[in-house]
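> what follows is a predicted structure for the sequence shown.
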Amino acid sequence: MKNISEKEMDPQPEYIKKGYKGSDLLKDKVALITGGDSGIGKAIAVLFAIEGAQVTICYHSSDNDAKQTLSEINKKGKKGLMIKGDLTDSKHAKEIIQKVISEFGQLDILINNAAVQFPQDELSAISDEQIQKTFATNIFAYMYLCREALPHLKEGASIINTTSVTAYKGHEKLIDYSATKGAIVSFTRSLSANLAHKKIRVNAVAPGPIWTPLIPSTFPEEDADRFGKDVPLNRPGQPSEVAPSYLFLASDQSSYMTGQVLHPNGGEIINT
């Protein structure tokens, strides 16, 4: 897996729609976003800041991308926090929540978004280590963070998990990744049922092909060049086109929705 930062991408991803003006949909809210240094996570972080939220981003290793995202949050007039570490370690999840509560005194929105993928042509090529890393990052970490956050979430809080179109249609080269994304759908539905009596909503977003650093980092150049061309809209989506789904689910605009999945995927029809 190559480690390509957003600055190296061509074309550059779009993180916010030009001229977008907020409406204070998240005024006085505190949001925590994993994988917030780049890609979809960055777009969510910047959009949430414009809409009035204080934002914490968690990331694994891309210091420059994380600093750039934090700078964008600050430019929107909101206080931000960046936390580096390994989300597959349950102790780190506890540390993250402690830091957020210490800094902001509350947590209203939890976005589980960080993920890894390692394309392989055959199931036999997927090692034990790859399976363990993919599941630890893509689903175990979501459960760790939710577990630590729950004592601090009050009525009206929102948890949003990032699943994928691959949870529904699969992917011939992302077998283990797709399996984790299916697990996220089931986790979302089960946790939503468990927390409904507390008036804490749990939903998910299932993006289709979105142009983020994960794509050129994990696919060969020829596959990256064709990326997103097989959907009805005939192009990959931009992070700016996915983030509004998270905003809707995080805000009171979706107060009657829980256990649901939104599908910004370029027009693919998914049987949910």
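Everything's here; your move.
> going forward, measure contacts between C-alpha atoms and count neighbours the same way
OK.
> which SS class is residue 161?
Under DSSP: H, G, I helix; E, B strand; the rest coil, residue 161 falls in the strand class.
> can you check residue 147 too?
What three-state DSSP gives for residue 147 is helix.
> how many neighbouring residues does it have?
13 (other C-alpha atoms under 10 Å).
> residue 77 should be in a helix, yeah?
No. Per three-state DSSP, residue 77 lies outside any helix segment and is coil.
> now do the contacts for it.
residue 49 (C-alpha atoms under 8 Å, 6 or more residues apart in numbering).
> over to residue 127?
Contacts of residue 127 (C-alpha under 8 Å, 6+ apart): none.
> tell me which residue is most central in the chain.
Nearest to the mean C-alpha position of the chain, counting by C-alpha atoms, centre = their mean, stands residue 113 at 2.3 Å.
> hang on, that one packs against residue 37?
No. Residue 113 is beyond contact range of residue 37, at 10.8 Å (criterion: C-alpha atoms under 8 Å).
> in stretch 63-78, what's buried?
65-66, 69-70, 72-74, 76, 78 (16 or more other C-alpha atoms under 10 Å).
> for residue 267, see how far away residue 236 is.
Shown here: residue 236 relative to residue 267, a distance of 11 Å by C-alpha to C-alpha, to the nearest Å.
> next up, a second structure to put side by side with the first:
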Amino acid sequence: MHDTPLADPRTKYPVPPFAQQQQTPPGQQPAMDPVPDCGEDSYVGAGRLAGRKAIITGGDSGIGRAVAIAYAREGADVLVSYLDEHQDAEATAGFVRKAGRKCVLVPGDIQSRAHCQAIVQRAVDELGGVDILVNNAAFQMSHKSLQELTEEEFDKTFRTNVYATFFLTQAAAPHMPPGACVINTASINADKPNATLVAYAATKGALQNLTGGLAQLLAEQGIRVNCVAPGPVWTPLIPSTMGAEQAAKFGQNVPLKRPAQPAELAAPYVMLASEQASYISGARVAVTGGVPFI
């Protein structure tokens, strides 16, 4: 047996400044420099989710892809919901299927309640049920002036980040057995809002509060509800919603001086979905590179 050397968390992954880059929303992962690490070559499963059936929104790239890969290698079948990033979604499906698990791809806009209901029905019909719901998809745009933020954008941010979580959870709950779980992707912005992300930060505060309410309400059915609160994570959301200079410096201001790679987020999503987390509900797991939650 060989010891695995410790990795310095400050330098384990690329450190900014990165090359200046900008994309149109929602962004494409292969066009990023550096390309995010979603655990494609590193995540090793241990059967902790054997036989489970999971829905992951925003599962085409970034955190969602990292979670899909990890869940598949832990033994789960996966439905990947995504907007229209077909190339990224097909790549994610390839990793899931290579792990020997089923992957269902469902494109479409989760702002629509009907589409959210259709996602859940596809999981029931094609995976055989829903044991894990990961509400991960999000929309954000960065603005230096409040006057730049339109009513339409404010509404889109809330419908994508908060309404869809409600729609999906409401649709999935009747199909979820005792022991099932919901995991929401919150953010460090819930407690430490970035002034340039007013709408996004507000949705994450709402989502964190929604998690606590749902955990109490769904406990009656034996369903656990938790959230993961990331700090800066290097995903297509960054170069597609921030200016090139801002994206190049992304993550510099946290104690570890770099953004997380999506692969570094997989562990809490696996833990919260596993039997080892049977008494964890209503919790927030912070993954922030050293920024304290107080």
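That came through, no problem. For clarity, every value in this text was computed on a predicted model and none was experimentally measured.
> can you tell me what residue 64 of structure 2 aligns to in structure 1?
In structure 1, the residue paired with residue 64 of structure 2 is residue 41, using TM-score structural alignment.
> tell me which two in the buried residues of stretch 63-78 of structure 1 are the farthest apart.
Farthest pair in the buried residues of stretch 63-78 of structure 1 (C-alpha to C-alpha) is 65 and 78. Separation: 18.0 Å.
> quick one: the helices in the stretch 151-294 of structure 2, in order.
Ranges of helices in the stretch 151-294 of structure 2, per DSSP state H, counting those that start in this stretch, are 151-158, 164-172, 198-218, 237-241, 244-248, 266-273.
> deepest of the ones you listed, which one?
helix 237-241 (a mean of 24; mean count of other C-alpha atoms under 10 Å).
> grab the nearest non-local neighbour of residue 283 of structure 2.
residue 226 (5.0 Å; C-alpha to C-alpha, 6 or more residues apart in numbering).
> so the one you found sits right up against residue 284, yeah?
Yes. Proximity of residue 226 of structure 2 to residue 284 meets the contact threshold set by C-alpha under 8 Å, at 6.1 Å.
> the two: which is more packed in?
Each of residue 226 of structure 2 and residue 284 has its neighbours counted (other C-alpha under 10 Å); residue 226 has more, 27 against 20.
> counterpart of that one over in structure 1?
Using TM-score structural alignment, residue 226 of structure 2 lines up with residue 203 in structure 1.
> that match touches residue 255, doesn't it?
No. At 11.1 Å, residue 203 of structure 1 does not count as touching residue 255 under the criterion of C-alpha under 8 Å.
> and the corresponding residue of structure 1 for residue 100 of structure 2, how far from residue 49 of structure 1?
Aligning on TM-score structural alignment places residue 100 of structure 2 opposite residue 77 in structure 1. Taking C-alpha to C-alpha as the measure, residue 77 of structure 1 and residue 49 of structure 1 are separated by 8 Å.
> hang on, the earlier thing: export the helices of the stretch 151-294 of structure 2 as a markdown table, with columns for distance to residue 188 of structure 2.
Putting the helices of the stretch 151-294 of structure 2 into a markdown table (distance: least, C-alpha to C-alpha, whole Å) gives the following:
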| stretch | distance to residue 188 of structure 2 |
| --- | --- |
| helix 151-158 | 17 |
| helix 164-172 | 18 |
| helix 198-218 | 8 |
| helix 237-241 | 15 |
| helix 244-248 | 17 |
| helix 266-273 | 15 |
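> out of the ones you listed, flag the one nearest residue 126 of structure 2.
helix 164-172 (14.2 Å).
> in structure 1, which residue range corresponds to that closest one?
Against structure 1, helix 164-172 of structure 2 falls on residues 141-149 (TM-score structural alignment).
> same thing with stretch 120-140 of structure 2?
Using TM-score structural alignment, stretch 120-140 of structure 2 lines up with residues 97-117 of structure 1.
> follow-up on the earlier one: of residue 236 and residue 267 of structure 1, which one has the most company?
Taking other C-alpha under 10 Å, residue 236 of structure 1 and residue 267 do not tie; residue 236 has more neighbours (19 against 12).
> got the contact list for that one?
So residue 236 of structure 1 contacts 209-211, 227-229, 266 (C-alpha under 8 Å, 6+ apart).
> and with 6 Å instead?
209-211, 228 (C-alpha atoms under 6 Å, 6 or more residues apart in numbering).
> just the buried residues out of these, in PyMOL syntax.
Listed next is the PyMOL selection for buried residues among those, using 16+ other C-alpha under 10 Å:
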select buried, resi 209+210+211+228
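> quick one: end-to-end distance for stretch 273-287 of structure 2.
Where stretch 273-287 of structure 2 begins and where it ends lie 16 Å apart, using C-alpha to C-alpha.
> residues contacting that stretch, please?
If you take C-alpha under 6 Å, 6+ apart as the criterion, stretch 273-287 of structure 2 is touched by 212, 215, 224-230.
> from residue 89 of structure 2, how far out is the counterpart of residue 260 of structure 1 in structure 2?
Using TM-score structural alignment, the partner of residue 260 of structure 1 in structure 2 is residue 283. The gap separating residue 283 of structure 2 from residue 89 of structure 2 is 29 Å, by C-alpha to C-alpha.
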